[in-house]
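> okay, predicted coordinates and the sequence, questions at the end:
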Amino acid sequence: MVTIDAPVELQGTEYCNYRSPLSTRYASKEMQYNFSDQKKFSTWRKLWIYLAKAEKELGLDITDEQISELESAIHDIDFAAAAEHEKKVRHDVMAHVHTLAERCPHAAPIIHLGATSCYVGDNTDLITLKHGLDLLLPRLAAVISRLAKFADEYKSLPILGFTHLQPAQLTTVGKRASLWLSDLIMDERALSRARDDLRFRGVKGTTGTQASFMQLFKGDSAKVRALDKRVAELAGFEKRYLVTGQTYSRKVDLEVVAALSGLGATVHKMCSDIRLLASRKEVEEPFEASQIGSSAMPYKRNPMRSERCCALARHLITLHANAANTHAVQWLERTLDDSANRRITLAEAFLTADATLLTLLNICQGLVVYPKVIARHIAQELPFMATENIIMAMVQAGGDRQVCHEKIRVLSHEAGAQVKQHGKDNDLIDRVKKDAYFAPIISQLDRILDASTFIGRAPEQVTEFIEEEVDPIVSKYACVLKEAEKPVTLNI
C-alpha cells in the first residue's frame, strides 16, 4: 500500500485537500453558494419553520415563541456540533435536528414534527434547482443578446460555407452566428420549461402516503391536504407533486440535467466552430494584451476560452447518463443509492453550466472578425463556385452551353492542379480571361465574382430571425439583462 504524506507544515491546510476546480477556478460565487452547506442547512431550518407555521395554523399545539426561536437560528449553524452528532447517529438529518434542538430548546419538541428526512432533503433540492435555474437563465439570455448584436453586425459579410468540412456555397458571418443563436434559443426554452415545471414535494411522509400527518391531525384528510398546500406556498411554490414515493421522482432531476446537458452540446458545437475559424484566422475569441498562448511558441494565439468551454461542456454532456441511470434504478418507493450520486451530479451540472456560460459570455463580448482574411479565402474558392454563373453568362451572350461547360471543366481541372499539386493560388479566372472564347463576358467577370451575390437571403434571414425569435427572448429578460451583460472577467 502506497502512503502519500503531505509535508508536516502543510498538513491540515486547504492545499492538502482535494478542491474542485469548479469552485477554485470556474464557477461563480453565486452558484457556489447555491450548492453550499450554509445554503443547504439554512434551507432545512426554513423548511422546519414552514412546517411548524402551517401545523400551528391548522390547529396543532405550537407556539409563536417556539417559531420565533427557530427563526432566530436560521443561519446560526454550529457545523462542528452537527459533524459530531453525525459521527454518532450516522444520519445527516437527525444530526441537524439535534444541533438545532440544542440551539432552540423550547422549540425542540416540534422540530421535524411528522416529517421524514426527505421532507427537508428533497424539498431543499427542489429549491436549489429552482434557484440554480434562476441564476443560469439570465446568463444564457445575456449570451443570446450579445451574440444577436454580433450576428446583426455581420449579417451581410460573406464567408465560405462548409459542408463535410469542405468549402461549399458562401454564407455570411452573421448567418453562421444565427445558427448558434438558434440552438441557444432552444436551450432557453428547455431551461425555462424545466424551471416552470418544477413543483414542491411538500409533506408526504415516509412512503408518500402522508400517514404520519393523518395521525397528527386525527384522520382529518382535509387538514393534511391543506398542510401540504400551505407549506408549498410558504416555500414559494404554486404547485406540488400530488403523488410521490419517499422522494420526488428522480425523473425530475433527469429533466433538469437533460436541459443542462443539451446546453452543453450547444456550447460545444459553437465553440468548436470558433476554434475552427480561429485556425483559419477568420474569427477569434478575445485575446488579452499580456496573454501567453504557448510557453514554447510566443507567436501562438490559442483559443483557450473556447477550449475551456468545450472541456466543460463535454463533462456537462456526460452527466445526463448519471441522472438517467439514477432514475432507472429507484426501486419501488425509493432506494438510497441515489444519494451519493446526486450530491455530485446535480451540483456539478449546475456549476459546470454556470462556468460554461460565464466563459461563453466573455467570448461573445469580444469576438474579433478579420474581413481581409475571409476575403482572401473566398477568392481562393469562389472561381470554382462561379463556374455555373460564367456558363449562364456565356449562354446569354450567344454561346453553346455544352461547349462552354467543357471549356470551363478543362480550365477548372488545370487550375485545381495548380492549387493541389503545386501549392499555387487558384488561377481559374486568369485562365478564363486569357481564353478568347470567353471574350464576350470578360467585362462581366467582376460582377459575376462579387461575393455578395452568392449569399442568397442570408442577411434578410438574420434580420427576420432576430426580430421574430431572438428579440422576444431578450425582452423577456429585459429587467435583468443590464446586470447579466456586465463585462465578464474570467478566473484563471
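Structure's in. What do you need?
> use CA for all of it now, contacts and neighbours both
Fine.
> gap between residue 477 and residue 139?
Relative to residue 139, residue 477 is positioned 10 Å away (C-alpha to C-alpha, to the nearest Å).
> and for residue 174?
From residue 174 over to residue 139 (counting by C-alpha to C-alpha), the distance is 21 Å.
> neighbour count: those two, which is higher?
Between residue 174 and residue 139, counted using other C-alpha atoms under 10 Å, residue 174 has the larger neighbour count: 27 against 24.
> quick one: the helix or strand where that one lies to chain centroid distance?
Using DSSP states H and E, residue 174 maps to helix 173-197. Relative to the centre of its chain, helix 173-197 is centred 10 Å away, using C-alpha atoms, centre = their mean, to the nearest Å.
> how about stretch 65-83?
35 Å.
> before we move on, what about stretch 279-295?
24 Å.
> mind listing what residue 72 touches?
Residues near residue 72 by C-alpha atoms under 8 Å, 6 or more residues apart in numbering: none.
> how close does it get to residue 48?
Taking C-alpha to C-alpha, one finds residue 72 at 13 Å from residue 48.
> list the helices and strands the helix holding residue 174 packs on?
Judged by 3 or more C-alpha pairs under 8 Å, 6 or more residues apart in numbering; DSSP states H and E, helix 173-197 is in contact with helix 117-153, helix 251-279, helix 458-465.
> next, the one to line up against it:
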Amino acid sequence: MAANGCGGGQAADGGEMDVHNTYRSPLAARYASPEMAFIFSDAHKFQTWRQLWLFLAEAEQKLGLPITDEQLEEMRANLHTIDYKMAADEEKRLRHDVMAHVHTFGRCCPKAAGIIHLGATSCYVGDNTDLITLKKAFDLLLPKLARVISRLADFAAEHAGLPTLGFTHFQPAQLTTVGKRCCLWIQDLCMDLARLARARDDLRFRGVKGTTGTQASFLQLFEGDHEKVEELDKMVTQKAGFRRAFIITGQTYTRKVDIEVLSVLASLGASVHKICTDIRLLANLKELEEPFEKQQIGSSAMPYKRNPMRCERCCSLARHLMTLVMDPLQTASVQWLERTLDDSANRRLCLAEAFLTADTILSTLQNVSEGLVVYPKVIERRIRQELPFMATENIIMAMVKAGGSRQDCHERIRVLSQEAAAVVKQEGGDNDLIARIQADPYFGPIHGQLEHLLDPSSFTGRAAQQVEKFLQEEVRPLLKPYEGQLAGKVELSL
C-alpha cells in the first residue's frame, strides 16, 4: 500500500478474499458485460464522487472563492488513487459513507482537504453520481438494443415471403410469413428503443442544491449573491455533461425519476420475454431454433434434446427485470417531506440490478438473433396439414365461377372436411381433404385448379409487402443514429 494512504485494489478489510466463499451477484459474476458491471462498481462510483468534488471546486474558484490552482491540481492528480481500506475504516468509525470518502480524499490531498465538499451535502455526490451512472448505463444499452433490432430486421427481410402457419390462442389460424411474425417482435423493440432514448435524454442533473434543496449554504458562501449561486449550479451541471438541472429538489432529486427509468427497462423486459417465449414455442414445433453449439448438451439424461436455454435465460431474467419497477414505485411514495433515508439501501439494489439484467438479456438476445435457424420443410408440412381447411372458401368460389351452386358446394365440402378431420384427430393420420375432393366427381370442373388454389403464398395477403415497408420506413431510420455501433457479434461464455 502506498505510504500516503492512496493505494487501492484490496478487499475492504485489507485482506485477500476467496470469491468462492462468499455470495456474489450472478448478474455481475455470471451474466452481465464487464462494461455494465464497471458502471455500477465501487471504483466508478467513488471516482465519480471525486470528479464531482473537483467540478464543484473548479466552479467555486472561477466564481471567486479562495481556492488555489495548487489545490485543484492536487485533486486532479488523485481522482483514481482511492484507498478502499482507509475508506472502509473511516466509514466504520463515522457511520457515513460520504464523509468517509471526504476524509480519504483529503488524506491524498492535504492542501485541498479543507475545500473538498465545500457547501455541499451528501446527495451532491450521491444523487449526481447516480444520475451520471444512469446516463452512462443508457448509453451502453441503447446500441445493444439497436444491434438486436438490426439483426432481427435482417432476419425479417430474408424471410419476408416465407409462408408459415399463424396462430391465435396458439390454435392454427390464417397464414402469415416468418418475416412478418419477426416484425411483430421488432415493432415492440423499436418502441422500447425510442422510450429508452427518451428516458436517457430526459435525465436532469440534481446539481448544486444544498441540504434541503434551498441552496442556502451556497448563498452564504457567495455572501447573498443569487446570480453566482445560479451560475455555480449551471457550471457544474455542464461540467458533468448534462444540458439542464432540476430547479426544484428536496435533499434528493425526485425519486419519480427512478420510476421512469425502471419503467422503460421493465417494458423492455416484457418485450424480450414475449419474443423469447415465441421462439421457445416455435422450437417445440421444430420450425425455428436458437443457436445450438456443437458440443452443447441439452439434457444430462436425454441426449437428443435441444433445449432453448438462451431464450429460457432471457425469460427468467426478464421476469426479474419486470418486477424491479415495484421498488422505485414504493420508494417514491414514502419519501417524507424533503427526504428520508429508507430509499438508500433499496436503490443500491434495484437500480444496478435493473441495468445489469437488461444488459444481460440484450446480449443474450443478440446472440440468439444472430443464429436463428429456420426449418422450411417442417413449416411446409404443418401448412399442408392445415391449409386444406383454410382453402375451402377459395374452392367454393372457384366452383361457383365454374357454374356450381354455393350451397351445394358448401355442404359437400362440410361433409368431406369433417371426414378428413376425423382422420387427423381420431386416427392420427394426415389431412386428406384434398385427396377426397380430387376423388369426388362433383369437383371435377376445378380439379386442375387445386394446385393453384392451395399455393401457400396466396394466403399470406400483404405480409411480404408490409415487412418491406415497415423495415424501410420505420426500422432503418430508427437505427440510423447507431450506424457506427451495429457491428460485432456476441459470443456467450455460458
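Right, received. Where do you want to start? Source: prediction; values computed, not measured.
> if we can go back for a sec, can you say which of the helices and strands packed on helix 173-197 of the first structure is nearest to residue 432 of the first structure?
Closest approach to residue 432 of the first structure among these (C-alpha to C-alpha): helix 458-465, 29.1 Å.
> which stretch of the second structure lines up against the helix holding residue 174 of the first structure?
Counting by TM-score structural alignment, helix 173-197 of the first structure lines up with residues 178-202 of the second structure.
> contacts for the matching stretch next, please.
Residues contacting stretch 178-202 of the second structure (C-alpha under 8 Å, 6+ apart): 134-135, 138-139, 142, 145-146, 149, 152-153, 155-164, 260-261, 264-265, 267-268, 271, 274-275, 463-464, 466-467, 470, 475, 478.
> how about stretch 34-47 of the first structure?
So stretch 34-47 of the first structure is contacted by 33, 70-71, 73-75, 77, 96, 120-121, 124, 128, 131-132, 235, 347 (C-alpha under 8 Å, 6+ apart).
> what's the local residue count around residue 156 of the second structure?
Residue 156 of the second structure - counted by other C-alpha under 10 Å - has 26 other residues nearby.
> identify the residue of the second structure aligned to residue 38 of the first structure.
Using TM-score structural alignment, residue 38 of the first structure sits opposite residue 43 in the second structure.
> what's the mean gap between the helix or strand its match falls within and the aligned bit of the first structure?
Using DSSP H and E, residue 43 of the second structure sits in helix 42-62. Helix 42-62 of the second structure, aligned to the first structure and superposed, deviates on average by 0.2 Å (mean C-alpha distance after the TM-score superposition for the first structure).
> let me know how buried residue 18 of the second structure is, in neighbour terms.
Neighbours of residue 18 of the second structure using other C-alpha under 10 Å come to 7.
> no, scratch that, I was asking about residue 225 of the second structure
Going by other C-alpha under 10 Å, the residues that sit close to residue 225 of the second structure add up to 12.
> and for residue 54 of the first structure?
22.
> ok, now the one 10 residues further on?
By other C-alpha under 10 Å, 12 other residues sit near residue 64 of the first structure.
> quick check: the aligned partner of residue 282 of the second structure in the first structure vs residue 451 of the first structure, distance?
Using TM-score structural alignment, the partner of residue 282 of the second structure in the first structure is residue 277. Distance, residue 277 of the first structure to residue 451 of the first structure, using C-alpha to C-alpha: 19 Å.
> how about residue 430 of the first structure, what's its match in the second structure?
Under the alignment by TM-score structural alignment, residue 430 of the first structure pairs with residue 435 in the second structure.
> please enumerate the helices of the stretch 351-492 of the first structure.
371-385, 387-396, 401-420, 428-434, 445-448, 458-465, 471-476, 478-484 (DSSP state H, counting those that start in this stretch).
> closest one to residue 308 of the first structure among these?
helix 478-484 (20.6 Å).
> what helices or strands is the closest one leaning on?
helix 117-153.
> so how far does the helix it packs on sit from its counterpart in the second structure?
Mean deviation of helix 117-153 of the first structure relative to the second structure after superposition (mean C-alpha distance after the TM-score superposition for the first structure): 0.3 Å.
> what does residue 112 of the first structure align to in the second structure?
Using TM-score structural alignment, residue 112 of the first structure sits opposite residue 117 in the second structure.
> its match and residue 290 of the second structure: what is the separation?
Distance of residue 117 of the second structure to residue 290 of the second structure, computed by C-alpha to C-alpha: 52 Å.
> neighbour count for those two, which is higher?
residue 290 (25 against 21).
> who touches the most far-flung residue of the first structure relative to its centre in this structure?
Distance from the centre of the first structure peaks at residue 436, with 58.7 Å (C-alpha atoms, centre = their mean). By C-alpha under 8 Å, 6+ apart, the contact set of residue 436 of the first structure is empty.
> what about 10 Å?
Neighbouring residues of residue 436 of the first structure by C-alpha atoms under 10 Å, 6 or more residues apart in numbering: residue 442.
> return the residue of the first structure aligned against residue 237 of the second structure.
Under TM-score structural alignment, residue 237 of the second structure pairs with residue 232 in the first structure.
> which stretch of helix or strand covers that match?
Counting by DSSP H and E, residue 232 of the first structure is part of helix 221-234.
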